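Visitor: structure, please.
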Amino acid sequence: MLEHLNKGDYIKPRQGETKLGEDFIWLGRDWRDEMTSDQLKYVIVGVREDFGPRANLGKPGAKDFFDAFLTTWCNFQSNQFLNGKEVAVLGCVDFAKNLKISKSSTYSLSELRQGVEKMDEILWTILKDVYKQNKIPILVGGGHNNAFPLIKGAAVAFNNAIQALNFDAHSDFRNTQEGRHSGNSFSLAMESGFLDYYCVAGLHKNYNSQYLIDTMDAKKIATLYLEDIPIGASEEFLNQWIEVKLKSNRKLGIEIDMDGIENIKSSAQSPYGFSLRTMRNLIQYLAGDKRICYLNITEAIPDENNQSAKAASYLVGDFINRKT
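Guide: Model (predicted):
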């Protein structure tokens, strides 16, 4: 189910230029042995699926995002400001094509949720081996359901629960008893003992039910609603909030749900959210934090103007350009 990729399918070479994707290490079947280099820090893992958003009553389309992203990002320029020599491309887990839940081509809600459970099991075992090589996975594509296998893989590999910082309009802390989907990764991770602490910034007051608000309060989740950020507040305000809320002694997962950025095509696109500039500044601020163990770019859908893929490419570029 893990498809290793041919760089020639993504890079558009041009004489006199070096494209970012030409710097990458493109891993193959022996990827566990191939990513042992000390120079290598980041491992790109793609996911083709929209089972999670659809199982959460959201829009389809996230299954097509990874390829749009990788084509865009690979063709950024490699130069003195950004290069990809610390990056490997592991490949793409193609659930959209290979995960068979039933003989029918249209799945019921219960079948979609069963599919998400299967995806959880496949993904966390792959990611666990990336963590064990002390590399930082960057997961791109699919729904926010994939936060759970990222968290579980890290907790198992490091033998300790982690913390997560999520930039999102939604809490994704729904009841786990209704079945797996993109809206309950963090609640499941906490119930399972893999997530010790959770912060979510950019929540919309219109999108979170009173039940969810009460549940998050009871679990001592750190929440920052977008409406409560002072008008005209600088990025320093957000940086200070993050600094105060995070725990000092836990590995840290960074989550970017693209529906938390204004006017980005996603499973829950909104005209209201963080600006892309603000989100870039936040990632630049966070990127040097040595607690970070993964980055998840999720819920985006390709658009005809390629804006969502470009936005994700800027964010991943900011993340790997961290100063350590």
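
Visitor: C-alpha from now on. contacts and neighbour counts both.
Guide: OK.

Visitor: please report the distance of residue 60 from residue 189.
Guide: Distance, residue 60 to residue 189, using Cα to Cα, to the nearest Å: 24 Å.

Visitor: higher neighbour count, those two?
Guide: residue 189 (25 against 20; other Cα atoms under 10 Å).

Visitor: excluding covalently adjacent residues, which one is nearest to residue 77?
Guide: residue 19 (4.7 Å; Cα to Cα, 6 or more residues apart in numbering).

Visitor: quick one, what contacts the one you found?
Guide: 11-13, 74-78 (Cα atoms under 8 Å, 6 or more residues apart in numbering).

Visitor: ranges for the helices of the protein?
Guide: Counting by DSSP state H, the segments of the chain that form helices are 20-23, 31-34, 51-55, 65-74, 95-98, 109-132, 147-158, 185-191, 210-218, 235-245, 276-286, 307-320.

Visitor: what is the fifth one packed up against?
Guide: By that I understand helix 95-98. strand 42-48 (3 or more Cα pairs under 8 Å, 6 or more residues apart in numbering; DSSP states H and E).

Visitor: which strands and helices sit next to the strand it packs on?
Guide: helix 65-74, strand 87-94, helix 95-98, strand 136-140.

Visitor: got the buried residues for the third one?
Guide: Judged by neighbour count using 16 or more other Cα atoms under 10 Å, the buried positions of helix 95-98 are 95-96.

Visitor: identify all contacting residues around it.
Guide: So helix 95-98 is contacted by 1, 47-50, 63, 119 (Cα under 8 Å, 6+ apart).

Visitor: mind putting the residues you listed into a markdown table with neighbour count and distance to residue 209?
Guide: Listed next are the contacts of helix 95-98 as a markdown table, based on neighbours: other Cα atoms under 10 Å; distance: Cα to Cα, whole Å:
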| residue | neighbour count | distance to residue 209 |
| --- | --- | --- |
| 1 | 11 | 37 |
| 47 | 28 | 29 |
| 48 | 23 | 30 |
| 49 | 28 | 27 |
| 50 | 31 | 24 |
| 63 | 25 | 28 |
| 119 | 21 | 27 |
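
Visitor: farthest pair within the residues you listed?
Guide: Largest separation among the contacts of helix 95-98 by Cα to Cα: 1 and 50, giving 15.7 Å.

Visitor: one more to put side by side:
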Amino acid sequence: MDSLKIYSQSDIDNLIIHRKGERKLGENVGIYNPNDSSSIDKISLEGLKNSSAKFVLLGIPEDIGVRANSGVAGTSTTWRPALVAFLNIQSNQFLNGKEILVLGHFEIEEPEDSEIDCLRVKVTEIDNLVYPVIEKIVAAGKIPIVIGGGHNNAFPMIKGTSLAHKKAIDVLNIDAHADLRDQEGRHSGNGFTYALAEKFLENYFMYGLHQNYNNEAILNQIESNPQLKAVFFDDILKGIEEQNFFTGLSTIAGLEIDLDSIQNVLSSAETPSGFSVNDIRRLILTNEKRFSYLHISEGATRLLDGRVSKLTSKLIAYLVSDFVKAQA
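Guide: Predicted coordinates:
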């Protein structure tokens, strides 16, 4: 049965690499620890509010949504190595670790049938597993930081945040793809379509779209719908960019980072042309916007086709630590 595994202190301690004279973030992070917190229903608002941490870190290690979109499996491999990399960052004057509560990760069973239609049904089940947890975290006044997993999980991130605030929210998505494919059953390519249709998403800001990899129907949507606002990576290369793009975001907004927007990062849609790692780090560190959540998706440490990268986990650790520093 699908569930949320809530981490104990020993779960965290087992991931820390100790070194004499040093202290790691993992030695300072908090855990959710009311008695018998073994299910989603037992995560209470009061339990979350009792933590002094501002940020709640959790993982969705799955690639069902990617496969449901005919992509290469592998995003399920990211969460644990990324968590290890993050917990072993130095605790120092720049980042202490006490700002973060590590909640745990979702354990998602494989569907018995791997046909596309069955995978898409399973993605809907994942949606319904994830969004209530996000809703509780946001309602408790915390900022969820979620490491995926496929970009299908943008939908429950948006839904949970919207329900907590009782209004539709804005989203900034740094991505090569708009993920506005049809409502043809849930998958990693239509999370924002469903969020718009179900009125959880108000304004959708897309930053870094690639002209080569968004179909004509999606481009027509962007041109005709005032809720959709896009900056193309091709225009950024030409020095053509809307100067006040980010200032249009409302006071309640989520930040989505699809790692396939960064060049040479292992993902189902890995690209040789895209933002540099430092472009994204700079954007996070210098953006004055206060975000309601961070969702990092589509990265992999190992893909089903045999490609492997040890750097994805460290990249994610950089992005998470940058976000906490900037938002704190």
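
Visitor: can you tell me which of the contacts of helix 95-98 of the first structure is closest to residue 39 of the first structure?
Guide: residue 47 (24.8 Å).

Visitor: aligned to that closest one, what sits in the second structure?
Guide: Residue 47 of the first structure maps onto residue 60 in the second structure, with residues paired by TM-score structural alignment.

Visitor: and what of residue 217 of the first structure?
Guide: By TM-score structural alignment, residue 217 of the first structure lines up with residue 223.

Visitor: ok, its match - how many residues close by?
Guide: 13.

Visitor: just want the most central residue of the second structure.
Guide: For the second structure, the residue sitting closest to the mean C-alpha position, by Cα atoms, centre = their mean, is residue 295 at 1.9 Å.

Visitor: hmm, it is touching residue 316, no?
Guide: No - using Cα atoms under 8 Å as the test, residue 295 of the second structure is too far from residue 316 to be in contact (10.7 Å).

Visitor: was I right about residue 138 of the second structure contacting residue 163?
Guide: No - using Cα under 8 Å, residue 138 of the second structure is not in contact with residue 163, being 9.1 Å away.

Visitor: who has more neighbours, the two?
Guide: It is residue 138, of residue 138 of the second structure and residue 163, that has more neighbours when counted by other Cα under 10 Å, with 23 against 19.

Visitor: check contacts around the more buried one.
Guide: Here residue 138 of the second structure is in contact with 144, 160-161, 164-165, 292 (criterion: Cα under 8 Å, 6+ apart).

Visitor: kindly report the same for residue 3 of the first structure.
Guide: Contacts of residue 3 of the first structure (Cα under 8 Å, 6+ apart): 91-94.

Visitor: same thing with residue 254 of the first structure?
Guide: Per Cα under 8 Å, 6+ apart, neighbours of residue 254 of the first structure: 164-166, 292, 294-296.

Visitor: most packed of the helices of the first structure?
Guide: helix 51-55 (a mean of 28; mean count of other Cα atoms under 10 Å).

Visitor: how distant is it from the center of its chain?
Guide: Its chain's C-alpha centre lies 15 Å from the corresponding centre of helix 51-55 of the first structure when counted by Cα atoms, centre = their mean, to the nearest Å.

Visitor: and what of stretch 84-94 of the second structure?
Guide: 20 Å.

Visitor: so that stretch corresponds to what in the first structure?
Guide: Counting by TM-score structural alignment, stretch 84-94 of the second structure corresponds to 71-81 in the first structure.

Visitor: do the same with stretch 191-206 of the second structure
Guide: With TM-score structural alignment as the criterion, stretch 191-206 of the second structure aligns to 185-200.

Visitor: what about the matching stretch, start to end distance?
Guide: Terminal residues of stretch 185-200 of the first structure lie 13 Å apart, using Cα to Cα.

Visitor: who touches it?
Guide: 144-148, 151-152, 155-156, 160-168, 171-176, 221-224, 245-247.

Visitor: rewinding a little: including distance to residue 184 of the first structure, could the contacts of helix 95-98 of the first structure go into CSV?
Guide: CSV is the format used below for the contacts of helix 95-98 of the first structure (distance: Cα to Cα, whole Å):
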residue, distance to residue 184 of the first structure
1, 24
47, 18
48, 19
49, 17
50, 15
63, 19
119, 14
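
Visitor: once you drop chain neighbours, what's closest to residue 163 of the second structure?
Guide: For residue 163 of the second structure, the spatially nearest residue (Cα to Cα, 6+ apart) is residue 135, at 6.3 Å.

Visitor: over to residue 302 of the second structure?
Guide: residue 308 is the one closest to residue 302 of the second structure (Cα to Cα, 6+ apart), at 4.4 Å.

Visitor: okay, the one you found and residue 119 of the second structure: tell me how far apart.
Guide: From residue 308 of the second structure over to residue 119 of the second structure (counting by Cα to Cα), the distance is 24 Å.

Visitor: do the same with residue 31 of the second structure
Guide: Taking Cα to Cα, one finds residue 31 of the second structure at 32 Å from residue 119 of the second structure.

Visitor: how about residue 95 of the second structure, what does it touch?
Guide: 25, 321, 325.

Visitor: among the helices and strands packed on strand 42-48 of the first structure, which comes closest to residue 269 of the first structure?
Guide: Smallest distance to residue 269 of the first structure across those (Cα to Cα): 14.4 Å, for helix 65-74.

Visitor: give me the mean distance between the closest one and the second structure.
Guide: Helix 65-74 of the first structure differs from its equivalent in the second structure by a mean of 0.6 Å after superposition (mean Cα distance after the TM-score superposition for the first structure).

Visitor: list the helices and strands that helix packs on?
Guide: helix 20-23, strand 42-48, helix 307-320.

Visitor: so where is the longest one in the second structure?
Guide: In the comparison with the second structure, helix 307-320 of the first structure aligns to the range 311-324 (TM-score structural alignment).

Visitor: ends of stretch 10-18 of the second structure, what's the gap?
Guide: 14 Å.

Visitor: whoops, stretch 11-18 of the second structure was the one
Guide: With Cα to Cα, one end of stretch 11-18 of the second structure sits 15 Å from the other.
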